[in-house]
Each structure stands twice: as structure tokens, then as C-alpha cells.
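# sequence-free structure coming up:
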């Protein structure tokens, strides 16, 4: 039976700012990429998200970012390697403490936003992120064929290849920037069909209508997209109806 992991970026609320619906999303996924207090998340949110993940048997992943709450971690900032390494260590330590307090542990690392996109092509920055994952003894999740995948191999840690069911791709395999029209998909049926095709065939249709190979082991549905719960439910149902087991990778 084919198998796929279903992950989502969660735990991104902070203070009075509510981002997504963690309570509704958590039962639908098998891995939760939890914000670590930089782009989103605060102590109460992290504690609640970790407790919910443990209760639902969902793997906890660290979802660190640039220290950029004002830009929600989606601005491509120039950060010195040593500064980025320190930011990652601090964020991982914060989430690790919350996970352990909830009776769980951090099982993998998936960077957020601009940092995730930067380490697709930037070997130096990818090495900093891979080293942070290696220091925690956890796999790195990212885009297949990327500098991140090569950095994980160099650091001696597993790499979890990920695809996005709810994002548009370019013909070169990169994501269409959120600043461009059509970058984020919203039709649950369309997204679900893309998810099934990715899981079964390892291909995705790009924004120009071509097909590209995308061998992935995990699929992401974003928790902050409008209608995220309906999208995640449609994806989960379609995968199961297609005979695809949904299980975490770690």
C-alpha cells in the first residue's frame, strides 16, 4: 500500500493574533510543523499545540524562521551565518522544552517561509539549517533536489522530501512566489486531486500546464490559508479513498 505523510504549519498564533485553527487541523494531519516563537507562536500557543499533537499522535516538527514576526518570516532577510545559527538554536530550545513538557519530543526540522525558500538554492545557508537539525539529532524536511537535501546528506542526517498540495509550482520545480497571482491554491477538490497524484505518481502540474517529477514522502497543507480545514479534510479523504495510507515519517 502506498504511504504519504500529511503535514501542516501550525502553532502560529501569538498574543491576540489568531492564525489558523489548530484544534480542527491537528486530527487531520500526521505531522505538525510548529512555530518556535519567531515568525509566530508564543509560550501558551506552543504548549497547547504540543499537547494537542501528543494527544492526537501527531509528530512534532520544529518550524523555525528568521527572527521576523513583523513579516511573518516571509521576507528574505540577509542574516549572518552565526546570527542565523544562534536564532535557530534559541527557537529549537524553546520548542523542545514545550514538547517535552507535553510528553513529546521534536522529531524533525522544517524551516518556515523565506528561510525554507532560501535553502532550496543557497548551499551556505542550507548548511546552517542542516547543522542545526544535526545538532538536535533530527531529520530535515524540505524540497527534493534542493541545496537543503544536499546539506542534510553532508551533515549525515535523513532528509524528508516534501511537496505542497496547495501551492503552485514553476516548471523548474520551485514554488511560485506568494506575491504572484495563482501562487496559493484554494479549491479543495483541485488540491486533493493534486495530492493524490503527487502521492501515487510523484508528479505535479505546474502553473504553465506542464508536468514535472516531484518525488516526495510528505505533503503540506498550510494551516493559515483561508479554508484550510476544508482543504485538509478534502486531501485526507481523497488520499484514503485512493488507497493511500497516511502516516508520519518519524
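Noted; the coordinates are in hand. Source: prediction; values computed, not measured.

# For the rest of this, base every contact and every neighbour count on C-alpha atoms.
Noted.

# mind checking the longest helix of the protein?
In terms of residue count, the longest helix belonging to the chain (DSSP state H) is helix 81-101.

# any idea how far the lengthiest strand in the chain is from the chain center?
When the chain is parsed with DSSP state E, its longest strand is strand 3-10. Distance of strand 3-10 from the chain centroid (CA atoms, centre = their mean, to the nearest Å) equals 8 Å.

# what sits up against it?
The contact list for strand 3-10 (CA atoms under 8 Å, 6 or more residues apart in numbering) reads 20, 22, 25, 29-35, 49, 63, 199, 217-224, 236, 244-249.

# also this one, for the comparison:
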């Protein structure tokens, strides 16, 4: 936790319960890390990484309930939820599926407007457009531990080379996003993707080492590292 500036906390859908939410919030408070809600499909068996067919209204209500559960626990702990980001298959589908993106944005809307939550979304995505349409604050996100396709979407985890576990690769990708304004796809194609926040996954093999290496590299490059939700 000490290497990051923002944390996406599972709020009972794909993972997590009241105890884990409370514990993670306390850890974030200890390290001065910005707290974010991380709603996903209610599918703990697959960790929210497989699509779940849901009616748009039901999806909106599910997303809203998950965000609210984290906000309530954070408030009780004297902390504040500052951003929200969809998880796994929900995030990936919202990249291109306008109906799903709008359903998520609708679930975020009340708390994003009332609590000033920042919405993390992929550049060029339907999720970004849906959030903009509702006049929500946004931060475009790039991944440092995932490979990209030439069209700017994430390479499926089911394909080889989808996850970067080498800290040197993650560092190069992070610096590329910031210095070059984009990323190289798995086949070497340069994709222009301007981002305000960088993400890596806590379950990526060697995640703590990757986080430490990237944080150190950014600071050595003279790049200020701070939570986008605090700007």
C-alpha cells in the first residue's frame, strides 16, 4: 500500500465484505492513500472477470448498492471515498458497450454528484462518454501490468502475453504513458492514449515489486505522483 496513491476497494460484488472493506480503509488511511469504490459483477466464483447478463436497471442498482456500502463504512471510519472504478468484466464491457456503460454511470451518478466522486475510465471508452454525458468528473486510466491490442483495448487475459509481470516492462509502459502520451501494443504498434492515472492489479504476480519499481522510476524521472482525486 505504501507505493500507491489510490486504492480500488472491492465492495461486496466480485470480492470483499464489510470486514475486508473496513480493514482496507484503515490501511489506506494509515498510508495516506486515496480510497475508491470498485464495484463489479456479483460473481465471487469468477472474481468478476466473466460477463454476467444483467438487466440495465438491475445493474444500475447493483453498482449503486456496492458504492453505497463502501461509503457507509468509510464514513463510519472517518474516511472519505473519492473515486469509483468498475472491475474486471464490467470494466471491460463498459469499454465498448454503451448500454452497460450508461447503466454503470447511472449507478454512480447520485454518489458521484453528491460526494464529488471521480470516475476512472479507459480513454476512448463508452464508459468515459457515459460519464461525460452525465457531467461526472473523470480521470482517464492506463494499465502498466496489462498488454494492449492495436485498437487501444486491453488484451484478453485468456491470450498469451496479456499480463506484464516483469517490473522493467511495467516501468517502461508507465514512463511511456507519461512521456510519450501512449503505449505500445503487444505487436509493437504505438497507440496514443492520454491518461491521468496509472493502474496495476494487486493479484498480478510480483505486484509489490512492480509497484515499488514503478514508483521509484517515476520519482527518479522527476514525475510528481499524487492521487488524481485530490487534484
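Yep, it's here. Model, not experiment: these values are computed from the prediction.

# ok so, going back, mark which of the contacts of strand 3-10 of structure 1 are buried, thanks.
The neighbour-count test (16 or more other CA atoms under 10 Å) marks 20, 22, 25, 29-35, 49, 63, 199, 217-224, 236, 244-249 as buried among the contacts of strand 3-10 of structure 1.

# and the residue nearest to residue 227 of structure 2 when sequence neighbours are not counted, what does it touch?
Leaving aside its sequence neighbours, residue 227 of structure 2 sits nearest to residue 5 (CA to CA, 6 or more residues apart in numbering; 5.2 Å). Contacts were defined as CA under 8 Å, 6+ apart; by that measure residue 5 of structure 2 touches 32-34, 225-227.

# What are the boundaries of the helices in structure 2?
Ranges of helices within structure 2 are 18-31, 56-76, 88-93, 98-115, 126-133, 167-175, 207-220, based on DSSP H.

# and for the third one, what span of structure 1 is it aligned with?
What that stands for is helix 88-93 of structure 2. Counting by TM-score structural alignment, helix 88-93 of structure 2 lines up with residues 113-118 of structure 1.

# Report the mean deviation for that stretch after fitting onto structure 2.
Using mean CA distance after the TM-score superposition for structure 1, stretch 113-118 of structure 1 ends up 0.3 Å from its aligned counterpart in structure 2, as a mean over the superposed pairs.

# What residues sit buried inside stretch 170-179 of structure 2?
170-171, 173-178.

# ok, these vs residue 154 of structure 2, which is closest?
For those, the residue nearest residue 154 of structure 2 by CA to CA is residue 173; the value is 13.4 Å.

# which one in structure 1 is aligned with the closest one?
Aligned against structure 1 by TM-score structural alignment, residue 173 of structure 2 finds its counterpart in residue 194.

# And for residue 11 of structure 2?
In structure 1, residue 11 of structure 2 lines up with residue 36, judged by TM-score structural alignment.

# Is its match in contact with residue 66, as I believe?
No. Using CA atoms under 8 Å, residue 36 of structure 1 makes no contact with residue 66, being 10.5 Å away.

# contacting residues for the residue nearest the centre of structure 2?
Centroid check for structure 2 by CA atoms, centre = their mean gives residue 85 as the closest residue, at 4.7 Å. Contact analysis of residue 85 of structure 2 by CA under 8 Å, 6+ apart lists 8, 36-39, 91, 119-121.

# Aligned counterpart of residue 189 of structure 2 in structure 1, please.
Counting by TM-score structural alignment, the partner of residue 189 of structure 2 is residue 210.

# Residue 95 of structure 1 versus the residue nearest to its match when sequence neighbours are not counted, what's the distance?
Counting by CA to CA, 6+ apart, residue 210 of structure 1 lies nearest to residue 171, which is 6.9 Å off, once chain neighbours are set aside. Shown here: residue 171 of structure 1 relative to residue 95 of structure 1, a distance of 36 Å by CA to CA, to the nearest Å.

# Please apply the same query to residue 192 of structure 1.
In terms of CA to CA, residue 192 of structure 1 sits 31 Å off from residue 95 of structure 1.

# So the match of residue 173 of structure 2 is in contact with residue 165, correct?
Yes. At 6.0 Å, residue 194 of structure 1 counts as touching residue 165 under the criterion of CA under 8 Å.

# Residue 203 is in contact with residue 197 of structure 1, correct?
Yes. Under the criterion of CA under 8 Å, residue 197 of structure 1 makes contact with residue 203 at 6.4 Å.

# and of the helices of structure 2, who's closest to residue 160 of structure 2?
Nearest of these (CA to CA): helix 167-175, 15.4 Å.

# So what's the residue count around residue 75 of structure 2?
Using other CA atoms under 10 Å, residue 75 of structure 2 has 11 neighbouring residues.

# corresponding residue for it in structure 1?
Aligned partner of residue 75 of structure 2 by TM-score structural alignment: residue 100.

# which residue numbers in structure 1 go with the longest strand along structure 2?
For structure 2, the longest strand by residue count, based on DSSP E, is strand 137-143. With TM-score structural alignment applied, strand 137-143 of structure 2 matches the range 158-164 in structure 1.

# Would you tell me which one of the buried residues of stretch 170-179 of structure 2 comes nearest to residue 50 of structure 2?
residue 170 (24.9 Å).

# Go ahead and confirm that closest one touches residue 145.
Yes. Taking contacts as CA under 8 Å, residue 170 of structure 2 lies within contact range of residue 145: 5.7 Å.

# which neighbours do these two share?
Common neighbours of residue 170 of structure 2 and residue 145 (CA under 8 Å, 6+ apart) are residue 164.

# counterpart of residue 204 of structure 2 in structure 1?
Here residue 204 of structure 2 is matched to residue 225 in structure 1, going by TM-score structural alignment.

# Distance-wise, check that match relative to residue 9 of structure 1.
Relative to residue 9 of structure 1, and taking CA to CA, residue 225 of structure 1 is found at 10 Å.

# Understood, closing this out.
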